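Participant: sequence first, then the predicted structure, then my questions.
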Amino acid sequence: MKRTHQPKKRQRVKVHGFRARMSSPGGVKVIKARRRKGRRQLTPTASRRAA
């Protein structure tokens, strides 16, 4: 049986990336909360090649 986690860089960015977050009001709240908390990385980012 195949494992459930089959990571793909492009898909990760499309779903959880900065532009995806900024496209909805809830996502903007997430970014604001992470900025307020002082997170070093606001969203998962991929290399130029993957995205």
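Facilitator: It's in.

Participant: make it CA atoms for all contacts and neighbour counts henceforth
Facilitator: Will do.

Participant: what distance do you get for residue 10 to residue 26?
Facilitator: Separation of residue 10 from residue 26 (C-alpha to C-alpha, to the nearest Å): 22 Å.

Participant: okay, pairing it with this:
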Amino acid sequence: GVRFVTYGREYQPSNIVRKRRHGFLARLRSKSGRKILTRRRMKGRKYLSH
């Protein structure tokens, strides 16, 4: 059979998933997430996370 390979439609936006995965509270919950927030604070980012 013929196989069709399509790329480029991986990103299906969803605000709920976005907040759950990359949100501020998600960052606070894990040790590595808190590290990310600390680094972004030190860098002087205006926005720390979603």
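Facilitator: All right, it came through fine. Just so it is clear, the model here is predicted, and its values are computed rather than measured.

Participant: TM-score for this pair?
Facilitator: The TM-score (TM-score structural alignment, normalised by the length of structure 2) is 0.80; 44 aligned residues with a C-alpha RMSD of 1.3 Å.

Participant: between residue 10 and residue 26 of structure 1, which has more neighbouring residues?
Facilitator: Taking other C-alpha atoms under 10 Å, residue 10 of structure 1 and residue 26 do not tie; residue 10 has more neighbours (16 against 11).

Participant: dump the residue contacts of the residue mapped onto that one from structure 2.
Facilitator: In structure 2, the residue paired with residue 10 of structure 1 is residue 16, using TM-score structural alignment. Counting by C-alpha atoms under 8 Å, 6 or more residues apart in numbering, residue 16 of structure 2 makes contact with nothing.

Participant: mind telling me what element residue 16 of structure 2 is part of?
Facilitator: If you go by DSSP states H and E, residue 16 of structure 2 is part of helix 15-22.
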